[in-house]
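S.K.: can you look at this prediction? I've put the sequence above it.
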Amino acid sequence: MPTDRLVPVLATALLLAAPTHAQDAAAPEATTENDFALACAFDRECYDAEACAETAYEMTVSGRVGGMGAGVVLARATLSAVSGDVEVFGTLGGGTLFLQGGEGAARHYLAVTDGAARYSLHMAEGPVAITYLGACE
């Protein structure tokens, strides 16, 4: 699903609320029109300064948008891949979803515009950066 279809009706002022751990354990949150899910497939991997190579890296993105403003909303999501889950936050506006997050010595960044996606992982050790190019639907 292209990200421009993820923009909720902006006439309603919505606040993005992070659930507490107690709420998570008690019951799952209800699905709303502000929830979104993307399946991402990356076919190019660029490891630091080395040449890019083919890959078959995949992840899913599930989250919720909200907030208020003229065309830009806040986004909170989870990136899920074989390496684990990462909580991220960012914005959705002008047809582009920007997400960032991570903890410890690694940071994750995802940008999706019209289905085209770039995901990068930046690690303090090295330091090293890995970039993936592909698409999210």
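M.R.: Yes, it's here. Numbers count the residues shown, from 1 in each chain.

S.K.: for the rest of this, base every contact and every neighbour count on C-alpha atoms.
M.R.: OK.

S.K.: in a helix, that's where Asp24 is, yeah?
M.R.: Yes. Using DSSP: H, G, I helix; E, B strand; the rest coil, the secondary structure at Asp24 is a helix.

S.K.: and it, how far from Ala30?
M.R.: 11 Å (Cα to Cα, to the nearest Å).

S.K.: neighbour-wise, which of those two wins?
M.R.: Residue environment comparison for Asp24 versus Ala30 gives the larger neighbour count to Asp24, 10 against 6, counting by other Cα atoms under 10 Å.

S.K.: helix/strand/coil for the residue nearest the centre of the chain?
M.R.: When the chain is reduced to its mean C-alpha position, the closest residue under Cα atoms, centre = their mean turns out to be Leu99, at 4.5 Å. Three states are possible here, and by three-state DSSP the one that applies to Leu99 is strand.

S.K.: run a quick neighbour tally on the closest residue to it other than its chain neighbours.
M.R.: Counting by Cα to Cα, 6 or more residues apart in numbering, the nearest residue to Leu99 once its immediate chain neighbours are dropped is Gly90, at 4.4 Å. Neighbouring residues of Gly90 were enumerated by other Cα under 10 Å; the total is 18.

S.K.: which SS class is Gly90?
M.R.: strand.

S.K.: these two touch, right, it and Tyr109?
M.R.: No. Contact between Gly90 and Tyr109 fails when scored by Cα atoms under 8 Å: they sit 9.5 Å apart.

S.K.: check it against this one:
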Amino acid sequence: MLKDVFVVAATSFVALPALAQTCAFTMECYETEACQDTSFALTAELDDSKLVTDFGDLTVVGVKRDAPLITVFATGEGAEYLLSRNGDTARFTAHSNDGPTAITYLGTCEGEF
């Protein structure tokens, strides 16, 4: 009996894998201009409070879960960011502090957090 308790206690401290989402965006829309094809990706690592992008890591400042919508708020140098996911459909917007201006990316996300 004591051995069973020890095994349960020892295995309950095993680290769980970090959950992440990988998002791929294929459409970029700048302000009111026509949207264009693009190839942009990011990984949402909420355990580490960051969005990993090709242009650098962004700091996650908040997450709102209102099923089925998940919204991630992030900040980075010179802009604020919003990642919204509903099922596999995703939208990522960058709101520049210079202007203001906004760029919207449309795509999909895989994985869970």
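M.R.: Received it, and whenever you're ready, just let me know what you need. No experiment lies behind these values; they were computed from the predicted model shown.

S.K.: where do the contact lists of Gly90 and Tyr109 of structure 1 overlap?
M.R.: Applying Cα atoms under 8 Å, 6 or more residues apart in numbering, one finds that Gly90 of structure 1 and Tyr109 are jointly contacted by Phe98, Leu99, Gln100.

S.K.: need the counterpart of the last one in structure 2.
M.R.: Meaning Gln100 of structure 1. Taking TM-score structural alignment as the alignment basis, one finds that Gln100 of structure 1 is matched in structure 2 by Phe73.

S.K.: show the contacting residues for its match.
M.R.: Applying Cα under 8 Å, 6+ apart, one finds that Phe73 of structure 2 lies in contact with Val60, Val61, Gly62, Val63, Glu80, Tyr81, Leu82, Leu83.

S.K.: helix/strand/coil for Glu110 of structure 2?
M.R.: Each residue gets one of three states, and Glu110 of structure 2 gets strand by three-state DSSP.

S.K.: so what's Asp48 of structure 1 closest to, chain neighbours aside?
M.R.: Sequence neighbours aside, Ala129 is the residue nearest to Asp48 of structure 1 in space, at 5.0 Å (criterion: Cα to Cα, 6+ apart).

S.K.: tell me how many other residues crowd that neighbour.
M.R.: Residues contacting Ala129 of structure 1 under the criterion other Cα under 10 Å number 18.

S.K.: for Phe25 of structure 2, same thing?
M.R.: With other Cα under 10 Å as criterion, Phe25 of structure 2 counts 21.

S.K.: circling back: alignment lookup: the residue nearest to Leu99 of structure 1 to structure 2.
M.R.: Under the alignment defined by TM-score structural alignment, Gly90 of structure 1 corresponds to Val63 in structure 2.

S.K.: what's near enough to touch its match?
M.R.: The contact partners of Val63 of structure 2, taken as Cα under 8 Å, 6+ apart, are Ile70, Thr71, Val72, Phe73.

S.K.: mapped onto structure 1, which of those residues hold?
M.R.: Among those, those whose aligned partners also touch in structure 1, counting by both residues aligned by TM-score structural alignment, their matches' Cα atoms under 8 Å, are Ile70, Thr71, Val72, Phe73.

S.K.: redo these as a markdown table? Include distance to Ala18 of structure 2.
M.R.: As requested, the kept ones among the contacts of Val63 of structure 2 are exported to a markdown table (distance: Cα to Cα, whole Å):
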| residue | distance to Ala18 of structure 2 |
| --- | --- |
| Ile70 | 17 |
| Thr71 | 19 |
| Val72 | 17 |
| Phe73 | 19 |
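
S.K.: let me know the closest of those to Arg91 of structure 2.
M.R.: Relative to Arg91 of structure 2, the closest of these is Thr71; by Cα to Cα it sits at 9.6 Å.
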